[in-house]
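*Asks:* model the following, please.
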Amino acid sequence: MSRYTGPRLKVMRALGTELPGLSRKALGERNYPPGQHGQKPKRKSGFGVQLIEKQKLRFNYGLTESQIQRLFREAKRAKEPTGEKLLELLERRLDNFVFRAGFAPTAVAARQLVRHKHVLLNGRAVNIPSIRVRAGDRIALTDTGRKIPMAAESLAEPALARPEWLNFDEAGCAATVTRMPAADEVPFPIEVQHVVEYYAVRL
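*Replies:* Next up, the predicted model:
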């Protein structure tokens, strides 16, 4: 399954929550599913609830289905609780860190910055969004990257408050990973146990 490139607000309305990594737009008054019958209340099945929670992760972090399945298998092999480990692995992606540090307005835009080699990881230009950051890593934008209007606007007014697991250097316009992110620091409501149950019977 390919990466989603369609209307982002429509996805958030379907999932019933705002996903900061997908879009800066708010649901506003149209906080109901899209479509002719969107305003009619519907009772969700157990599968439906699990699917919605899984799709929140997939769309917020901009992953394909195969990518999130690989991460789930890795999280399942870890000693930590599977759900918590899965969220940690997602938050540690380089493109997500670039977004959470305020270099880009969304994770989608952050991925583009990384792909075009506007991001420096420990002083070296990289172009792989899925690189996993570790404690002590320092991430900054290149001189060219800082001049991109989108990045400059995001630095002036970040989409989200920067999390406690990174330290932002205003003078050097860089961010350092201080520790591993915790499950409760994900910037949107998520019942990760439903995701675990979804994949438990499918992988």
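*Asks:* alpha carbons only for contacts and neighbour counts from here, please
*Replies:* OK.
*Asks:* next secondary structure element downstream of the longest helix along the chain?
*Replies:* Using DSSP state H, we find that the single longest helix of the chain is helix 46-61. Using DSSP states H and E, the helix or strand that follows helix 46-61 in sequence is helix 65-77.
*Asks:* report the buried residues of that following helix.
*Replies:* By 16 or more other Cα atoms under 10 Å, the buried positions in helix 65-77 come out as 68, 72, 75-76.
*Asks:* in TSV: those residues, plus distance to residue 194.
*Replies:* Shown next, in TSV, are the buried residues of helix 65-77 (distance: Cα to Cα, whole Å):
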residue	distance to residue 194
68	14
72	13
75	15
76	14
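*Asks:* list just the nearest of the residues you listed to residue 136.
*Replies:* Distance to residue 136 across these (Cα to Cα) is lowest for residue 75, with 22.1 Å.
*Asks:* can you show me the helices along this structure?
*Replies:* Secondary structure of the chain (DSSP H): helices at 8-15, 46-61, 65-77, 82-91, 94-100, 107-115, 143-146, 149-156, 192-200.
*Asks:* contacts only, for residue 65.
*Replies:* Residue 65 makes contact with 1-2, 58 under the criterion Cα atoms under 8 Å, 6 or more residues apart in numbering.
*Asks:* turn those residues into JSON lines, columns for distance to residue 110 and neighbour count.
*Replies:* JSON lines is the format used below for the contacts of residue 65 (distance: Cα to Cα, whole Å; neighbours: other Cα atoms under 10 Å):
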{"residue": "1", "distance to residue 110": "21", "neighbour count": "8"}
{"residue": "2", "distance to residue 110": "18", "neighbour count": "8"}
{"residue": "58", "distance to residue 110": "16", "neighbour count": "19"}
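*Asks:* before we compare anything, build this one as well:
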Amino acid sequence: MSRYTGPRLKVMRALGVELPGLSRKSIENRPNPPGQHGARPRRVSGFGAQLREKQKLRFNYGLGEKQMRRLMADAKAARGNAGEKLAELLERRLDNVVFRAGFAPTIPSARQLVNHNHFLVNGKRVNIPSYRVRPGDVVSLARPAKVLDIIKFSMEEPSLTRPEWLSWDAAASTATVAHLPALSDLPFPIEMQLVVEYYAQRM
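*Replies:* Here you go, the predicted model:
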């Protein structure tokens, strides 16, 4: 499945949750599902609940279905709880780290900035959005990127409070990975066990 490029607020209304990685907008004023006069609430099946939780992750992090399956396979192959490992792998993506550090207003914006060689990891340019950071890695701006309005605005008004697993140096404008992120670090409510169950029947 290709990357979603349609109306973002509509997706959040359909899922009934705000996804900060997808959009800075809020569904507070229009919490009802999209549709004429607001779609009526429907009874959600077990499969529907699993699909909804999986879609929260896919849309927030901007991933295709093939990418999600690869991450789920990696999470299952690792030691420990598969759901917690999946959350860790999603949060460790460079485009997400750029967003969570406050360099970009959304993950799609962060992905574009990474693709355009605007970020360094440990002093070296990295233009792969799916690059997995490790504890101790330092993410910083390449010199030309420091004058970009989108980055300056985002750093002044970050979309989210910077997570505890990222150590922020305001003077140097760098973010250091202090430790690996946990499931509780995801910035929206998620029932990860339903995501694991969804893929358990399809992989």
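*Asks:* TM value for the aligned chains?
*Replies:* The TM-score (TM-score structural alignment, normalised by the length of the first structure) is 0.98; 203 aligned residues with a Cα RMSD of 0.8 Å.
*Asks:* CSV for the helices of the first structure, including distance to residue 122 of the first structure?
*Replies:* Shown next, in CSV, are these (distance: least, Cα to Cα, whole Å):
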stretch, distance to residue 122 of the first structure
helix 8-15, 32
helix 46-61, 23
helix 65-77, 24
helix 82-91, 18
helix 94-100, 12
helix 107-115, 14
helix 143-146, 15
helix 149-156, 19
helix 192-200, 32
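*Asks:* looking at those, which is buried most?
*Replies:* helix 94-100 (a mean of 27; mean count of other Cα atoms under 10 Å).
*Asks:* quick one: list the elements packing against that helix.
*Replies:* helix 107-115 (3 or more Cα pairs under 8 Å, 6 or more residues apart in numbering; DSSP states H and E).
*Asks:* any idea how far the residue most central in space within the first structure is from residue 95 of the first structure?
*Replies:* With distances taken as Cα atoms, centre = their mean, residue 61 lies nearest the centre of the first structure, 3.2 Å away. Using Cα to Cα, to the nearest Å, one gets 9 Å for the distance from residue 61 of the first structure to residue 95 of the first structure.
*Asks:* need the residues touching each of these two.
*Replies:* Common neighbours of residue 61 of the first structure and residue 95 (Cα under 8 Å, 6+ apart) are residue 107.
*Asks:* tally of neighbours for residue 178 of the second structure?
*Replies:* 16 (other Cα atoms under 10 Å).
*Asks:* tell me if I'm right that it and residue 139 touch.
*Replies:* No: using Cα atoms under 8 Å, residue 178 of the second structure makes no contact with residue 139, being 11.6 Å away.
*Asks:* which ones are touching the closest residue to residue 19 of the second structure other than its chain neighbours?
*Replies:* Using Cα to Cα, 6 or more residues apart in numbering and skipping the chain neighbours, the partner closest in space to residue 19 of the second structure is residue 60 (5.5 Å). Residues near residue 60 of the second structure by Cα under 8 Å, 6+ apart: 19-22, 107.
*Asks:* next up, the contacts around residue 38 of the second structure.
*Replies:* Residue 38 of the second structure touches residue 32, counting by Cα under 8 Å, 6+ apart.
*Asks:* counterpart of it in the first structure?
*Replies:* In the first structure, residue 38 of the second structure lines up with residue 38, judged by TM-score structural alignment.
*Asks:* measure that match to residue 61 of the first structure for me?
*Replies:* When Cα to Cα is the yardstick, residue 38 of the first structure and residue 61 of the first structure sit 25 Å from each other.
*Asks:* burial check on residue 127 of the second structure, number of neighbours?
*Replies:* Neighbour number of residue 127 of the second structure under other Cα under 10 Å is 20.
*Asks:* that one contacts residue 112, doesn't it?
*Replies:* No: at 9.2 Å, residue 127 of the second structure and residue 112 do not qualify as touching, with contact defined as Cα under 8 Å.
*Asks:* farthest from the middle of the second structure: give me that residue.
*Replies:* Largest centre distance within the second structure, by Cα atoms, centre = their mean: residue 37, 30.8 Å.
*Asks:* quick check: that residue vs residue 17 of the second structure, distance?
*Replies:* Residue 37 of the second structure is 19 Å from residue 17 of the second structure, by Cα to Cα.
*Asks:* need the contact list for residue 160 of the first structure.
*Replies:* Residue 160 of the first structure makes contacts with 20, 100, 102, as judged by Cα under 8 Å, 6+ apart.
*Asks:* any idea how far stretch 149-164 of the second structure is from the chain center?
*Replies:* 15 Å (Cα atoms, centre = their mean, to the nearest Å).
*Asks:* same check on stretch 15-31 of the first structure?
*Replies:* 14 Å.
*Asks:* endpoints of that stretch, how far apart?
*Replies:* Taking Cα to Cα as the criterion, the two ends of stretch 15-31 of the first structure lie 10 Å apart.
*Asks:* please apply the same query to stretch 167-181 of the first structure.
*Replies:* End to end - Cα to Cα - stretch 167-181 of the first structure spans 12 Å.
*Asks:* show residues contacting that stretch.
*Replies:* 88, 91-92, 101, 133-141, 165-166.
*Asks:* which two in the residues you listed are spaced the farthest apart?
*Replies:* It's 88 and 141 that sit farthest apart of the contacts of stretch 167-181 of the first structure, by Cα to Cα, at 23.3 Å.
*Asks:* so what's the aligned residue in the first structure for residue 84 of the second structure closest to, chain neighbours aside?
*Replies:* Here residue 84 of the second structure is matched to residue 84 in the first structure, going by TM-score structural alignment. Using Cα to Cα, 6+ apart and skipping residues adjacent in sequence, the residue nearest residue 84 of the first structure is residue 183, 5.2 Å away.
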